[in-house]
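Asks: sequence below, structure please.
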Amino acid sequence: MIPQASWIGVLIVLPTLAPMLGAALTLLRGRSPNFQRPVTVGAITIALVASAMMLYLTSVHGTFAVNIGGWGGRDGGDSPLGITLVVDRLAALMLVVSTTVLLCVVVYAIGQGIRDGTTEQPVSIFLPTYLILTAGVCNAFLAGDLFNLYVSFEVLLAASFVLLTLGASAERVRAGASYVMVSMVSSLIFLAGIAFAYTTTGTLNLAEMAVRLDDVPDGTRNALYAVLLVAFGIKAAVFPLSTWLPDSYPTAPAPVTAVFAGLLTKVGVYAIVRAHSLLFPGGTMDTVLMIAGLLTMLVGIFGAIAQADIKRLLSFTLVSHIGYMIFGIAVGSVESTSAAIYYVAHHILVQTTLFLVVGLIERQAGSSSLRRLGGLIASPLLAVLFLIPALNLGGIPPFSGFLGKVALLEAGAAQGSVLSWVLIAGSVITSLLTLYVMARIWTKGFWRARADAPEGEMAASTPSALVEEGTDVLIHDREDVGRMPVTMVVPTAAMVACGIALTVWAGPIFEFTGSAAHAVLDRADYIGAVLGGSTGEGAP
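Replies: Purely as a prediction, here's the structure:
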């Protein structure tokens, strides 16, 4: 039985509406953290519950769409007029994974006390801004037209700039300014693409555009596709458009870096999936994407090898593993797209977890530099929380990282082209080097004695709980080094558990991603739901 249209409409709107209302409430009560915290957690929980319900409904009934504002079709026709929100299996999965991460990270941030490095930071603005970021992420996955997707990106930009520069230190403002400049360039290119698309097709609705682009000359289609790929490639940090990321993310507080690393680049990857499958099917840019994917893998991981700070190291591994997703998209088969979707979910969870663990390391040792770290194995809980996602990212069986990579390699081998085999080789090299850099963190940060670190004498002057149990230490105006609050440890452990769950239930999840990939590549489900009415049932 198909659910009533009104209930579907409410569910589709909730992941965006609940955080926006929560942001308004928390901003009005900025001087009441005891009010802000439950409202924030409650708003994101509502978004998560609504997303989980949509995940179930799309798995049973297919794709649903809703037109916001009650507008009908143009000139009495069926074409939607207004803001169209669409949820299919892919969007629903991205919403569930993203809201899970956002919920865990905000609990972690509340446990951390939100500030990171100084008592002068405007803590009251963090939670409202975080909720706006949540609304932007959710709306991007639901956007059914190019302009609404652009608005979602701009909401993300505004919120992320505030979060990156929280505390207004010189380093954070410098990194934030660089991030905003790159994002503004991306936004201008995206706007040019929107103007180009409207001039070419007379619509910005993705479903309508998909139909009309079939009649557009190949040269015009390819030019439009190239413009959108550049805009989305900057958002996704695809080489050579990725140089901004390692300089921007590591300066922010641990919760901000975690959510940025886990989610923001994946919004760009999601946009590439939609453009590649819905608007421009046929593989006209697949060779370019495959080359970009290969270079993204290799340049990112070689950059990681050269880093001594864990945050920067992980930022480079983030770039490198975007290449796996681009690889899966470019191959263009149901199997490769399914593997790419699975790998996106895996990477969101694992990369976020590792950055949260880095926040715990900073709490225990007062630094994230490998030149100062050592002896962290004295905290077995911290060691386990790092080791599991590190092995997962490195692709050690039987973890989800291994399963996702094997699925991608099998899909590439099935295609059989010379370039796909080159990408397979690059993927294997990247995986081995990822394991190498994770092993560096493990051996230097955990097993090595802290006194043996090159700058261990600097660390020795700022003892942690590993050196003096229970001692309160003051580092850069902080009295929290050496402590790992339960409210920081529990969400980190929950993220580790989510990564393990992706392994334990890999079979059913791959079945779901396979059906999601089939619907994404087939297009009929998406187009039928949007152009066939305000809500609809797609193909089973």
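
Asks: going forward, measure contacts and count neighbours with C-alpha atoms only.
Replies: Will do.

Asks: and the strand or helix carrying Phe35, what does it pack onto?
Replies: Taking DSSP states H and E as the criterion, Phe35 maps to helix 33-61. On a contact count with 3 or more C-alpha pairs under 8 Å, 6 or more residues apart in numbering; DSSP states H and E, helix 33-61 meets helix 5-28, helix 89-112, helix 126-142.

Asks: from those, which stretch is densest packed?
Replies: Mean neighbours per residue, mean count of other C-alpha atoms under 10 Å, is largest over the helices and strands packed on helix 33-61 for helix 126-142, with a mean of 27.

Asks: from the chain's centre, how far out does that helix sit?
Replies: From the chain centre to the centre of helix 126-142 is a distance of 12 Å (C-alpha atoms, centre = their mean, to the nearest Å).

Asks: gap between Ile46 and Pro128?
Replies: With distances taken as C-alpha to C-alpha, to the nearest Å, Ile46 is found 16 Å from Pro128.

Asks: er, Tyr150 actually
Replies: To Pro128, Tyr150 is 21 Å away according to C-alpha to C-alpha.

Asks: what's the separation between Gly514 and Val101?
Replies: Remark: distance between Gly514 and Val101 (C-alpha to C-alpha) = 23 Å.

Asks: now the strands for the chain?
Replies: 64-68, 83-87, 473-475, 478-481 (DSSP state E).

Asks: looking at the ones you listed, which is closest to Leu391?
Replies: Closest to Leu391 of the strands of the chain is strand 478-481 (C-alpha to C-alpha; 26.7 Å).

Asks: one more, so I can put them side by side:
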Amino acid sequence: MIPIKFLLLLPILVPFFTGILAVLSWHQRQVQRALSVAGSLLLLLVAGLLFGQVKQLGPQAVQIGNWQAPFGITLYADLFTAIMLTLAALMGLVVGLYSLANIDDIRQRLGFYPLYQMLLMGVCGSFLAGDVFNLYVWFEVMLIASFVLLALGSERRQLEGAIKYVTLNLMASAIFLAAVGILYGVAGSLNMADLALRLRTAPPGVVTTLAMMFLVAFGIKAALFPLFSWLPAAYHTPPTAVSAIFAGLLTKVGVYAIIRVFTLLFVHDLAFTNFILLILAGLTMVTGVLGAASQNHYRRILSFHISSQIGYMVMGLALFTPLALAGAIFYIIHHIIVKTNLFLISGITNWVSGSYELKKLGGLYVRLPLLAGLFLLSALSLAGIPPLSGFWAKFTLIKAGLEVESYAIVFTALAVSLLTLYSMIKIWTQAYWKQQPEEEKRPFPTNQSGWVLRFAPVVLLAACTVTIGLGAEYFLEIATTAAEQLLNPALYVQTVLGQAVGGLP
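Replies: From the prediction side, this is the model:
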């Protein structure tokens, strides 16, 4: 068994060294491709081992350099962290496989594979960070890699999307850093476990102000209303592999950070903060799905839906019950898999048809029934049709909302599900069911390896969606345990500081 000290480091070290080896193999693109797949596979293995350890032994922490907390760098993993690391590694592997057929030679020569590994390192570091400043550092590692990946190739539409993406995310980073500075001035510490203790005695008004600053910073990164406009303007512009990994992971890092700080640090005025979060959740759902319903571009519809579905995750946090938070975690698991898969499917549709514009597509139900079936499976799951994963995720959240008599958000969630189904049917009828215009028809690609490398990841993720739906009881049990750990800040403090602490909410 790998010592937990090293197991907590490996999700960061594996993509880091894979990226370095890829840089050293700069002119050997076949070696880079092999390294990327091998590194992603190793990351998945490490994440799986860490998940098993945390599930069996409970939350784990390590102090880098043997500095006693709260003075050094802390890495922390509870079940929520382990779930997110496993999902990140799985998406890294499947999208990495897809990229072998999707990323052209120019982008490979410009460093796609090293950047891809650095992105995964930033994502994993963000999940493991046990202090606020290092959370900021890992966010920046992730965002710098994403900035370059988004603009890699320098196509006009990419640069237009990248400018919007960079501008708003730099604003978020500036607000984040300012909040970190004020937080340190108020509490004298940035270690999250230590902050959970110190903020209890800080002035409530100052703590509330800090909570709103962090909410704005993380809300931009998570694409919460009204801070989501950068996402649909950017995510439809890069190659499919890039937009798929962005869709699956990047906004979820923002959601993870919101859940972490609003269950551990900013719990002094739950009535106020949860009310704000509930309002934002409802508005995010509605504006996102209305934006999707108005679009006629395949990936722009999917991009708006990312924002809309983030609202369900925040809804679970805002209701702040064990069942609701379990529903939010279940929803994150479902959404990462389904949304990544829908973007990959859109890329195959574009590859065989030559367009993302719905009016130029059609006929794929007859010409390529497997692709149409895979899309329908993922689309129905996104809309919450039983017995797929999306149904159980939404069912859990709806049940939690009814238990606390929060009828407005329940109604909103149900209405948004219907509009989600409408927009998914819109894609189905336009891209797969209707006849394709004669002038847009083209022969299918003949590259056999291209077919395998594109379809294998999609089939794997579709199988995951069905498995989660059929095994919902097991996954909900895991999510419930993770939620209970999040709602027990004393457990976090005891794991990091090594001491029992009473009186925490």
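
Asks: ok so, going back, can I get the strands of structure 1 in a markdown table with mean neighbour count and distance to Val123 of structure 1?
Replies: Formatted as a markdown table, the strands of structure 1 follow (neighbours: other C-alpha atoms under 10 Å; distance: least, C-alpha to C-alpha, whole Å):
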| stretch | mean neighbour count | distance to Val123 of structure 1 |
| --- | --- | --- |
| strand 64-68 | 24 | 34 |
| strand 83-87 | 24 | 33 |
| strand 473-475 | 16 | 19 |
| strand 478-481 | 19 | 15 |
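
Asks: which one of those lies closest to Leu289 of structure 1?
Replies: Comparing these by C-alpha to C-alpha, strand 83-87 comes nearest, at 25.9 Å.

Asks: would you check the span in structure 2 matched by that closest one?
Replies: The counterpart of strand 83-87 of structure 1 in structure 2, using TM-score structural alignment, spans residues 73-77.

Asks: the matching stretch vs structure 1, mean deviation?
Replies: Its aligned residues in structure 1 lie a mean 0.6 Å from stretch 73-77 of structure 2 after superposition (mean C-alpha distance after the TM-score superposition for structure 1).

Asks: quick one: that stretch to chain centroid distance?
Replies: 20 Å.

Asks: what do you get for stretch 20-30 of structure 2?
Replies: Counting by C-alpha atoms, centre = their mean, stretch 20-30 of structure 2 comes out at 28 Å from the chain centroid.

Asks: likewise for stretch 439-454 of structure 1?
Replies: That offset, for stretch 439-454 of structure 1, works out to 30 Å (C-alpha atoms, centre = their mean).

Asks: for Arg274 of structure 1, which non-adjacent residue is spatially closest?
Replies: Val520 (7.8 Å; C-alpha to C-alpha, 6 or more residues apart in numbering).

Asks: what do we get in structure 2 for that neighbour?
Replies: That one, Val520 of structure 1, aligns with Leu486 by TM-score structural alignment.

Asks: do the same with Val288 of structure 1
Replies: Looks like Val288 of structure 1 aligns to Ile276 there (TM-score structural alignment).

Asks: wait, Ala483 of structure 2 touches Phe320, no?
Replies: No - applying C-alpha atoms under 8 Å, one finds Ala483 of structure 2 not in contact with Phe320, separated by 9.6 Å.

Asks: of the two, who's got more company?
Replies: Ranked by neighbour count (other C-alpha atoms under 10 Å), Ala483 of structure 2 and Phe320 place Ala483 first, with 26 against 22.

Asks: show me the contacts for that one.
Replies: Each residue near Ala483 of structure 2 by C-alpha atoms under 8 Å, 6 or more residues apart in numbering is listed here: Phe80, Pro322, Leu323, Leu325, Ala326, Ile329.

Asks: what do we get in structure 1 for the third one?
Replies: Alignment note: Leu323 of structure 2 maps to Glu335 in structure 1; criterion TM-score structural alignment.

Asks: not counting residues beside it along the chain, what's closest to its match?
Replies: In this structure, Glu335 of structure 1 finds its nearest non-sequential neighbour in Ala411, 5.8 Å apart by C-alpha to C-alpha, 6+ apart.
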